[in-house]
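1. the following comprises the amino acid sequence and a computationally predicted model.
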Amino acid sequence: MSTMKFDAVVLGAGIVGVCVAVHLQKRGRNVALVDRKLPGNETSFGNAGLIQREGVYPYAFPRDLGTLLRYARNQSPDVRYHADAMLKTAPFLWQYWRNSHPAKHAAIAKSYATLIEHCVDEHRALAAAAGASALLRHTGWIKVFRTDKARDAETRLAEQWHREYGVEFEALDAARLQQHEPHLDKTLAGGLRYTASDSVSDPNALVTAYAKYFEALGGRFFIGDADSFREGWAVDTQEGTITASSAVVALGPWSDRVSSRLGYHLPLAVKRGYHMHYAAQAAARLNHPVLDVEKSYLLAPMAKGIRLTTGAEIAHCDAPKTPTQLAAVEPIARTLFPLGARLDDEPWMGRRPCTPDMMPIIGPAKNHEDLWFAFGHAHHGLTLGPVTGRLIAEMMTLEETLVDTRPFRVERF
């Protein structure tokens, strides 16, 4: 097989890896992007399609006893677990729980919010350059509530986020919610619309457009297996062996397969999730992504239909699908919005790569020169892909970075 030389190789062609490749190529680096599938066909394929400008506080582990007992029964719509995965996951969950203490969570948010602050602007700029602006919707997204108690609690949180970080929102009473979404259940108590967030009508198409932009800039995409990656920064592909002066690991939930072989034993865990597409009955229309807060699922209007996404499943990364959460929430979702027939042959399953402090790993590997990490974005991979890509490229080319990257370095573990 032939050997091809590049300035940089990026392992992983999800939203994060593609954005890293784009930003490096824009800065004059000759970049190879490598994945076992076409861009955007793993974790980035299935998500709620939200670019969450409001997401300044990453998703914490509940700390109240009632919620923990509910999770322990393994019947909750928002979290399910595989019993055989709990022993391996327990140390991660313990650290996750500790970092979710309100004081620690608030401290984490101070760093995390610096990334979130730029998420919409960075996506819009990249989408415009890639000719994909039509895939972005600038109408925000909505949380809906079945009870006054839930509405009031979430409104207090939104007010706190507004005071601390300028998060923009609109409180919706029942009548105003119906104006925005006339086909939702008329008994809802109200909603919150996060007005500064964007949403995406087809996440896979967006990643594909960014990847095509990368190729238009002169970059090259290869089908290859990251398990063949080795020091000297070489990886085998269908077209031959790639060698590069520097390498970026952006393999999402599979990043630890590479990092652990190089001596980095990082506390990376996986939250799995499911989706299914549905037709809408008759002339019903959903205008925004809508989160049913008390029932823990989200409906999002997508190019293919109405996408129903589930909460989190704690399981081994590559364990067989168990879409029990989807089965549990589908009947409830049908009472919220008039869903029609299923449009997919089977539920899609994806894997979110998570760290116990809820922040991604972005920056240089501490024990290897010219090796870089960009993974661990949990629920905000789509949201933070362009920001992460820009930061990695700025660090690799010795530019001043958009934000202080020190809180996201691997040295914290």
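-> Cool, got the structure.
2. going forward, measure contacts and count neighbours with C-alpha atoms only.
-> Fine.
3. give me the residues contacting stretch 353-363.
-> Counting contacts by CA atoms under 8 Å, 6 or more residues apart in numbering, the residues outside stretch 353-363 that touch it are 58-60, 92-93, 95-96, 99-100, 108, 112, 252-254, 267-271, 372-378, 388, 391-392, 395, 405, 408-410.
4. let's see that with 6 Å instead.
-> Contacts made with stretch 353-363 from outside it, assessed by CA atoms under 6 Å, 6 or more residues apart in numbering, are listed as 92, 95-96, 99, 252-253, 268-270, 372-378, 408-410.
5. return a ChimeraX selection command for the buried portion of those residues.
-> Selection of the buried residues among the contacts of stretch 353-363 in ChimeraX, burial being defined by 16 or more other CA atoms under 10 Å:
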select :92,96,99,252,253,268,269,270,372,373,374,375,376,377,378,408,409,410
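6. in helices only, show me the contacts of stretch 353-363.
-> The helices in this structure, assigned by DSSP state H, contain 92, 95-96, 99 from the contacts of stretch 353-363.
7. below is an additional structure, to be compared with the one above:
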Amino acid sequence: MRFDTIILGAGIVGVSTALHLQARGRSVCLVDRGEPGEGTSFGNAGLIERSSVIPYSFPREISKVAKYALNRSPAMRYDPLHLPKIAPWLFRYWRESSPERLAIAAKAMLPLVEASVTEHDFLVEQAGCADLIRERGWIETYRSQPAFEKAVAELNEIEPYGLRFEVLDKGKFRVLEPNLSDAVEGGIHWLDPKTVTDPAALVKAYAGLFEARQGKFARGNAASLRQDGNDWTVETADGPVSAKDVVVALGPQSSLVFQRLGYRIPLAIKRGHHMHYAMEEGTELGHSMVDAEAGYVLSPMARGIRLTTGIEFAAPAAPANTIQLDRAERFARQILPLGKRLDEKPWLGLRPCLPDMRPVIGAAPRHDGLWFNFGHAHHGLTLGPASGRLLAELMTGEKPFVDPAAYSAARFGA
């Protein structure tokens, strides 16, 4: 089977790229070892995060670093045995998180973040899945009055970005969320983002649109990719598939391809877990909430209330565990009347992260027809459609809606 383009990876990034290339007249084969939306895209907090204009950086405050070093925080956990392996990457991440370099990263990411909601809106309308989207924003929640006051005082720093928000004191918070406990002192309601009640279902809806438009989805092993003259070929359950162009959009598994082809891109993994909960009878949660001090997210989902943990640095292949989840759950039960757990075991996801806090999007420097679209860290769901559009524009010779230089693999000397 021959196509114009093969896309390796059927998560939100790969599926979005496939749709944008398809809309530009390219025949596309989407290849994944599993079903669309069953990888990292399955287990996020469901935020289309238009308000996240400052990337998640390595903390610079000594007090916060010291707290994380104790390894008891629900926001961040590390496996001591894994720490020596990840330490060089963490140092690079810390260096890139200096105020000067963080400003560079924020400027680079802003056009993609600004396009996130409108690009999703377009695909949602085309796929007919508006029932999965909620337009209530999300709430940044604070337990202590000093932390809340500090966050409010810092809002002037994001004024140039034109974001819409409402500051919620204790009284206003109770109007929006009457079932919260008195442990919450206040919050910031970010109004621009949208939320998704089932991220996996959203990716599947986009993939369904792709197939309805005569796109091909095939089960296959990305590690079988090989270059045959001017073509790229990958083995699938339906036989070998060939194309002039191939896109690596495998998220945390992207290194399986680029390392074998000789590219040294510092892709690391931040693990995360989630669990669904029932609510106590007669109660509900109306908005997604981020516990800013404990570092987890509570999201109303189709299955129940999803608790998504913060960052875990551990071997990617290590089994899922409840260590960080248990810590976060204790904090969550202090502010919300959660009922029983609904999942048999925690879900484990792998967030693909680069130390300079921006993805790799664009052509591979040394191979004709090889393209990259991975490394979206915590914001794969948010940025998938926008980065898919950017790559499709680059591949088809259109003028890109944002300067792609900041996302080039060449920045790592790859």
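-> Thanks, I have the structure now. Just so you know, these numbers come straight off a predicted model, no measurement behind them.
8. quick revisit: how about the ones in helices among the contacts of stretch 353-363 of structure 1 in JSON lines, adding distance to residue 241 of structure 1?
-> As requested, these are exported to JSON lines (distance: CA to CA, whole Å):
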{"residue": "92", "distance to residue 241 of structure 1": "36"}
{"residue": "95", "distance to residue 241 of structure 1": "40"}
{"residue": "96", "distance to residue 241 of structure 1": "39"}
{"residue": "99", "distance to residue 241 of structure 1": "42"}
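9. top strand in structure 2 by residue count?
-> Across structure 2, the longest stretch assigned as strand under DSSP state E is strand 268-279.
10. check the mean deviation of the next helix-or-strand element following that one from structure 1.
-> Using DSSP states H and E, the helix or strand that follows strand 268-279 of structure 2 in sequence is strand 288-291. Once fitted to structure 1, strand 288-291 of structure 2 is off its aligned match by 0.8 Å on average (mean CA distance after the TM-score superposition for structure 1).
11. so where do the helices sit in the stretch 1-150 of structure 1?
-> Taking DSSP state H, counting those that start in this stretch as the test, the helices found in the stretch 1-150 of structure 1 are 15-26, 65-72, 86-99, 102-116, 119-129, 148-165.
12. and the second one, which stretch of structure 2?
-> What it means is helix 65-72 of structure 1. For helix 65-72 of structure 1, the aligned range in structure 2 is residues 62-69, judged by TM-score structural alignment.
13. which parts of that stretch are buried?
-> Those would be residue 68, for stretch 62-69 of structure 2 by 16+ other CA under 10 Å.
14. who's in contact with it?
-> Applying CA under 6 Å, 6+ apart, stretch 62-69 of structure 2 has no contact partners.
15. again, but for stretch 309-323 of structure 1
-> So stretch 309-323 of structure 1 is in contact with 78-82, 85, 271-275, 297-298, going by CA under 6 Å, 6+ apart.
16. which two of those residues have the greatest separation?
-> Set against one another by CA to CA, those have their most distant pair in 85 and 298, with a gap of 25.6 Å.
17. which of these two has more neighbours?
-> A direct count of neighbours by other CA atoms under 10 Å for residue 85 of structure 1 and residue 298 places residue 298 higher, at 24 against 14.
18. and what about that one, helix, strand or coil?
-> Using DSSP: H, G, I helix; E, B strand; the rest coil, the structure places residue 298 of structure 1 in strand.
19. quick one, what contacts it?
-> Residue 298 of structure 1 sits next to 290-291, 308-309 when contact means CA under 6 Å, 6+ apart.
20. spatially nearest residue to it, not counting backbone neighbours?
-> Of all residues beyond its chain neighbours, the one nearest residue 298 of structure 1 is residue 291 (4.3 Å), with distances taken as CA to CA, 6 or more residues apart in numbering.
21. got it, and residue 399 of structure 2?
-> residue 393 (6.5 Å).
22. neighbours of that neighbour, just the number please.
-> In terms of burial, residue 393 of structure 2 registers 20 neighbours under the definition other CA under 10 Å.
23. again, but for residue 410 of structure 2
-> Around residue 410 of structure 2 there are 18 other residues, counting by other CA under 10 Å.
24. the closest residue to it other than its chain neighbours and residue 243 of structure 2: what is the separation?
-> Take residue 410 of structure 2 and drop its neighbours on the chain: the residue closest to it by CA to CA, 6+ apart is residue 365, 6.5 Å away. Going from residue 365 of structure 2 to residue 243 of structure 2 by CA to CA, to the nearest Å gives 19 Å.
25. compare the two (neighbour count), which wins?
-> The residue with more neighbours, out of residue 365 of structure 2 and residue 243 and counting by other CA under 10 Å, is residue 243; that gives 23 against 14.
26. hang on, the earlier thing: buried subset of the contacts of residue 298 of structure 1?
-> The neighbour count (16+ other CA under 10 Å) marks 290-291, 308-309 as buried among the contacts of residue 298 of structure 1.
27. what ranges do the strands span in the stretch 101-250 of structure 1?
-> According to DSSP state E, counting those that start in this stretch, the stretch 101-250 of structure 1 carries its strands in the segments 136-137, 141-145, 170-172, 190-194, 198-200, 220-223, 234-237, 240-249.
28. can I get those strands in TSV with distance to residue 344 of structure 1?
-> Shown next, in TSV, are these (distance: least, CA to CA, whole Å):
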stretch	distance to residue 344 of structure 1
strand 136-137	23
strand 141-145	24
strand 170-172	33
strand 190-194	29
strand 198-200	19
strand 220-223	26
strand 234-237	31
strand 240-249	32
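29. so for residue 42 of structure 1, which of these sits nearest?
-> Closest to residue 42 of structure 1 of the strands of the stretch 101-250 of structure 1 is strand 220-223 (CA to CA; 13.6 Å).
30. mean distance, that closest one to its aligned residues in structure 2?
-> Its match in structure 2 and strand 220-223 of structure 1 itself, once the structures are fitted together, sit a mean 0.6 Å apart by mean CA distance after the TM-score superposition for structure 1.
31. other SSEs contacting that strand?
-> Of the remaining helices and strands, those touching strand 220-223 of structure 1 by 3 or more CA pairs under 6 Å, 6 or more residues apart in numbering; DSSP states H and E are strand 31-35.
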